[in-house]
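> Following is a predicted model, sequence given first.
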Amino acid sequence: MSIFYAILSSIFSSLTAILIKIGLKDINSNLATAIRTIIILFISWIVVFYTNKINSVNTIETLKNLNNKTLIFIILSAIATGLSWLFYFKALQIGNVNKVVVIDKLSIVFTIILASLFLKEVITLKIIIGIILIVAGTLIITLA
């Protein structure tokens, strides 16, 4: 099932790049990011309500029981997401979608390396070959 959701994520990510490139024509990329964030906030809460995950007692208890480490990492993740969106939108505003998106997907390589360092995930020979191919593909597309 995770593969299904990952494919949907990939499809919607590609739509994001195309739609925002068109939408950024007459607006500052930072303002566009802020507007997008508000809409995402609403959509996220709609999903929470729709999936009936907003049991008021459980939600309050869950929030009370958040430890500092969990909260810190959620906040850091939000900051990283916000910065990623700001830079991504700016890059899309001034660059070609086909190059910006490919460079953005180098996040795969960075994620694998960081997962190895911080989460102790194993990097196998297959993964190393994949990393090399991703970097090579990125260079081929962006330098063309």
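Looks like it came in fine.

> use CA for all of it now, contacts and neighbours both
Noted.

> And the contacts of the host helix or strand of residue 40?
In the assignment (DSSP states H and E), residue 40 maps to helix 29-50. Residues outside helix 29-50 that contact it (Cα atoms under 8 Å, 6 or more residues apart in numbering) are 24, 54, 85-86, 89-90, 93.

> Just the buried ones from these?
Among the contacts of helix 29-50, those classed as buried by 16 or more other Cα atoms under 10 Å are 24, 85-86, 89-90, 93.

> Now that we have those, can you turn them into CSV and tack on secondary structure and distance to residue 35?
Listed next are the buried ones among the contacts of helix 29-50 as CSV, based on DSSP: H, G, I helix; E, B strand; the rest coil; distance: Cα to Cα, whole Å:
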residue, secondary structure, distance to residue 35
24, helix, 12
85, helix, 12
86, helix, 12
89, helix, 12
90, helix, 14
93, helix, 15
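
> ok, which pair from those is furthest apart?
By the measure Cα to Cα, 24 and 85 form the most distant pair in those, at 13.1 Å.

> For the spatially most distant residue from the centre of the chain, what is the enclosing helix or strand?
Here the chain has its C-alpha centre computed as a mean, and the residue farthest from that point, by Cα atoms, centre = their mean, is residue 57 with 30.6 Å. Using DSSP H and E, the secondary-structure element containing residue 57 is helix 56-64.

> And here is the other one:
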Amino acid sequence: MNAAAFSSWQAWALLSAAFAALTAVFAKIGVENISPDLATFIRTVVVLIAFAMLLFATGQFVTPGAVAPKTWLFLVLSGLATGASWLCYFRALKLGPATLVAPIDKLSVVLVALFAFVFLGERPSATGWLGIALISAGAVLLAVRR
């Protein structure tokens, strides 16, 4: 990818998808011999350290007072939701195959569209809703054992 590609949300979204796929594979192997809760804790500590290093290295670390209360509230809620998602994801990976867990996890795409419609007032086009329906159908088809 060239430098201009890194200024597009699409490039970052594709990278996110690639890293999420690696996350599933690495987590499935990593959770094999330990509890999913301990695995989630280790992963969380690694993420915390990595982001602290990134913020310090790039000079982006600011004092917490510079962050507005509303921002704090929604970032804390987002963090709690992330933690709950990770706990559930690692438990699912411990109990089931990654090839079945990941498609169900990706139903989050559908839920984001629904939540964004209800809470944020976002209105996907008819084509967008068709894509959301196809993602739903695809996730179900991938996750159903034959």
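The structure has been received and is ready for your questions. As the structure is a prediction and not an experimental result, all values here were calculated from the model.

> Which positions in the helix holding residue 40 of the first structure come out as buried?
Neighbour counts over helix 29-50 of the first structure (16+ other Cα under 10 Å) mark 29, 32-33 as buried.

> the helices in the first structure, which residues?
2-23, 29-50, 56-64, 68-94, 97-104, 107-118, 125-142 (DSSP state H).

> which of the ones you listed sits most buried?
Among the helices of the first structure, helix 97-104 has the highest mean neighbour count (mean count of other Cα atoms under 10 Å), at a mean of 17.

> okay, the angle between that helix and helix 68-94?
Computed by axes from the mean of the first three to the mean of the last three Cα atoms, to 10 degrees, the angle separating helix 97-104 of the first structure from helix 68-94 equals 150 degrees.

> Helix 97-104 of the first structure vs the second structure, average distance?
Compared with the second structure after fitting, helix 97-104 of the first structure deviates on average by 0.5 Å (mean Cα distance after the TM-score superposition for the first structure).

> Report all helices and strands that that helix contacts.
Using 3 or more Cα pairs under 8 Å, 6 or more residues apart in numbering; DSSP states H and E as the contact test, the elements touching helix 97-104 of the first structure are helix 2-23, helix 68-94, helix 125-142.

> could those helices go into JSON lines alongside distance to residue 41 of the first structure?
Output for these, formatted as JSON lines (distance: least, Cα to Cα, whole Å):
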{"stretch": "helix 2-23", "distance to residue 41 of the first structure": "16"}
{"stretch": "helix 68-94", "distance to residue 41 of the first structure": "12"}
{"stretch": "helix 125-142", "distance to residue 41 of the first structure": "32"}
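
> What's the match for residue 26 of the second structure in the first structure?
Here residue 26 of the second structure is matched to residue 19 in the first structure, going by TM-score structural alignment.

> which residues touch the residue most central in space within the first structure?
Centroid-nearest residue in the first structure, with Cα atoms, centre = their mean: residue 81, separated by 6.2 Å. Residue 81 of the first structure sits next to no residue when contact means Cα under 8 Å, 6+ apart.

> do the same with the one 4 residues further on
If you count contacts by Cα under 8 Å, 6+ apart, residue 85 of the first structure has them with residue 33.

> Kindly provide the distance from it to residue 33 of the first structure.
7 Å (Cα to Cα, to the nearest Å).

> again, but for residue 59 of the first structure
28 Å.

> Ok, residue 90 of the first structure next?
9 Å.
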